[in-house]
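Novice: Build me a model:
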Amino acid sequence: MTSAIVRTDLPELELLHRGKVRDMYAIPGHDDKLLMVATDRISAYDVVMDDPIPGKGKVLTQISLFWFDLLADIVPNHLLTADVDEFPEVCRQYRDQLEGRSMLVRRTEVVPIECIVRGYLSGSFWKAYQKDTTVCGFALPPGMRESDRFPEPLFTPSTKAEQGLHDENISMARMEELVGREQARRMADISLALYTKAAEYARGKGIIIADTKFELGMADGELILIDEVLTPDSSRFWPLDEYAPGRGQPSFDKQFLRDYLSSLDWDKQPPPPKLPPEILEKTRARYEEALARITG
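Specialist: Prediction:
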């Protein structure tokens, strides 16, 4: 197995932000660009695990690159290039840390909203539904089962919390207050169009995209797609041939890790528990399977 990259060290660049998975750098002399590097860190319940998944950052990057290309007709994106040879010269000396897991992107003003689209009743939405059939402002029919498909995909935005804090679901009305009515409607329309096209494509590859989250930024006065797109970190991927409503579904994402952690006596606060090698390997295999199915 290849060795994992847990954190990057690029001393001639300016580290702007170390997120749960990605390290973001400013590049001297290139104020309009950023370098985004996907490490092999993995988080669950907003806690970064101490144990990485070797190669995970490369899988995330390859999947995002695929979707950026497929979905470019719906909305522009921030990708400039993922070819290290085309990066500014100061970046190329770090090739061993960047190859296959980095993107040179346009610098944007991030809109602080998580654009979540749900096609199926699952996860936190299912938990909320069991208490009240009106969830995030949507009056859902009674009697729905876990993993049931919605008649139409739902746009359920949330605030973008600081690291270590939980995102908070908000209504469309609240989103309009935060970003303006026209902007909010445009973001919802873009997100639903992205999900609809991606879900149709993935279904042909034997994958159900149960839900996902997009991030959008502003550049030159227009909304563009940023960050990662439709990866196992940001989405729930279910095998179509095993889909059976009324229960949780097997998946090609980090739900396997979440389920393992839920079986432990852990309060979902740092420090995280040690992950056994077989859990790391099975998680890695699910990410690899997602890449193979989506891009194959």
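Novice: all contacts plus neighbour counts: C-alpha atoms, from now on.
Specialist: Fine.
Novice: quick one, what contacts the spatially closest residue to Met36 that is not a sequence neighbour?
Specialist: In this structure, Met36 finds its nearest non-sequential neighbour in Met24, 4.7 Å apart by Cα to Cα, 6 or more residues apart in numbering. Met24 makes contacts with Leu15, Leu16, His17, Arg18, Leu34, Leu35, Met36, Val37, as judged by Cα atoms under 8 Å, 6 or more residues apart in numbering.
Novice: Can you select the buried ones among the residues you listed for me in ChimeraX?
Specialist: Burial among the contacts of Met24 is assessed by 16 or more other Cα atoms under 10 Å; the matching ChimeraX selection reads:
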select :15,34,35,36,37
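Novice: just curious, which of the contacts of Met24 is nearest to Tyr129?
Specialist: Checking the contacts of Met24 against Tyr129 by Cα to Cα gives Arg18 as the nearest, at 34.4 Å.
Novice: name the element the residue nearest to the closest one when sequence neighbours are not counted belongs to?
Specialist: Spatially, and ignoring its direct neighbours in sequence, Arg18 is nearest to Met24 (6.4 Å; Cα to Cα, 6+ apart). Assigned by DSSP states H and E, Met24 belongs to strand 22-27.
Novice: now the other sequence, so there's something to compare against:
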Amino acid sequence: MQANSNTLYRSNIKSFPLSSSGKVRDIYNIDDKHLLIVTSDRLSAFDVILPDPIPGKGSILTEVSNFWFKRCRKIIPNHLSDLAIEDVIDQKVELEMLKGRAIIVRKLKPLPIEAVIRGYLIGSGWEDYKRTGKVCGVCLPAGLKQAEKLPEPIFTPATKANVGDHDENIDFESVKNLIGDDFA
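Specialist: From the prediction side, this is the model:
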């Protein structure tokens, strides 16, 4: 993977209106059917945006996401569009800013959960475990230590919080209540 040498903390695309700005991604409305998602180099930890970006992070995240979206496209449909950035943006400065870090997607209704697979007992999972012996309703063996490798990876969903709010760990039953059995 080759990171873009231009560090981007916040995008500033004039070609389209900004729809929302998240912890790492900025979303622009292209038209009534498409969005432009720009992945910045912002660093978010524990639901807080830190002041110092990581150069090239946005490009790497975009490349990894695109790999898996394309690889899994025949298994499960996704929001990727066949439009190229060059099809909708003609400003050279904007094209350079977006190089390797932006995708065009179809507008869909997002599912309000974050799907996290944990292999280690760390972060909010560790906090839940100390309090209850469980992480997102998954019972774990007694006596585990912070940052210890789990016996097997576990699914630990969370609500998807807005910037400034904290994601909240939830159990699988709560996921089904939020998005329905078919999507869960």
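Novice: Narrow the contacts of Met24 of structure 1 to those in helices?
Specialist: With helices taken from DSSP state H, there is no overlap with the contacts of Met24 of structure 1.
Novice: Any chance of CSV for the contacts of Met24 of structure 1, columns distance to Glu99 of structure 1?
Specialist: Shown next, in CSV, are the contacts of Met24 of structure 1 (distance: Cα to Cα, whole Å):
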residue, distance to Glu99 of structure 1
Leu15, 18
Leu16, 20
His17, 20
Arg18, 19
Leu34, 16
Leu35, 12
Met36, 12
Val37, 9
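Novice: Tell me which two in the contacts of Met24 of structure 1 are the farthest apart.
Specialist: Among these, the pair separated by the greatest distance (Cα to Cα) is Arg18 and Leu34, at 13.2 Å.
Novice: longest single helix anywhere in structure 2?
Specialist: Structure 2, longest helix under DSSP H: helix 57-72.
Novice: quick one, it and strand 25-29 angle?
Specialist: Calculated by axes from the mean of the first three to the mean of the last three Cα atoms, to 10 degrees, helix 57-72 of structure 2 forms an angle of 70 degrees with strand 25-29.
Novice: still on that earlier bit, check the spacing between the equivalent of the residue nearest to Arg18 of structure 1 over in structure 2 and Leu8 of structure 2 real quick.
Specialist: In structure 2, the residue matched to Met24 of structure 1 (TM-score structural alignment) is Ile27. According to Cα to Cα, to the nearest Å, Ile27 of structure 2 and Leu8 of structure 2 sit 14 Å apart.
Novice: Kindly report the same for Ile154 of structure 2.
Specialist: For Ile154 of structure 2, the distance to Leu8 of structure 2 (Cα to Cα) stands at 33 Å.
Novice: Who has more neighbours out of the two?
Specialist: Per other Cα atoms under 10 Å, whichever of Ile154 of structure 2 and Leu8 has more neighbours is Leu8, with 23 against 16.
Novice: Next one: the residue nearest to Arg18 of structure 1 relative to Leu35 of structure 1, how far apart?
Specialist: Distance from Met24 of structure 1 to Leu35 of structure 1, by Cα to Cα: 6 Å.
Novice: Could you do Tyr45 of structure 1 as well?
Specialist: For Tyr45 of structure 1, the distance to Leu35 of structure 1 equals 26 Å [Cα to Cα].
Novice: Could I get the full set of strands for the stretch 151-296 of structure 1?
Specialist: 158-159, 207-219, 222-226, 235-239 (DSSP state E, counting those that start in this stretch).
Novice: Name the nearest residue to Leu95 of structure 2, ignoring sequence neighbours.
Specialist: Ile89 (6.8 Å).
Novice: any idea how far Asn4 of structure 2 is from Asn12 of structure 2?
Specialist: Computed as Cα to Cα, the Asn12 of structure 2 to Asn4 of structure 2 distance reads 17 Å.
Novice: out of those two, which sits in the more crowded spot?
Specialist: Counted by other Cα under 10 Å, Asn12 of structure 2 and Asn4 do not tie: Asn4 has more neighbours, with 20 against 15.
Novice: Distance check, the closest residue to Ser20 of structure 2 other than its chain neighbours against Val135 of structure 2.
Specialist: The shortest distance from Ser20 of structure 2 to any non-neighbouring residue, by Cα to Cα, 6+ apart, is to Ile27 (5.3 Å). According to Cα to Cα, Ile27 of structure 2 stands 32 Å off from Val135 of structure 2.
Novice: cool, and Asn66 of structure 2?
Specialist: Distance, Asn66 of structure 2 to Val135 of structure 2, by Cα to Cα: 30 Å.
Novice: More neighbours: these two, which one.
Specialist: More neighbours surround Val135 than the other of Asn66 of structure 2 and Val135, with 25 against 14 (other Cα under 10 Å).
Novice: So what does the more buried one match up with in structure 1?
Specialist: Alignment note (TM-score structural alignment): Val135 of structure 2 maps to Val135 of structure 1.
Novice: Can you tell me the SS state at Cys91 of structure 1?
Specialist: helix (DSSP: H, G, I helix; E, B strand; the rest coil).
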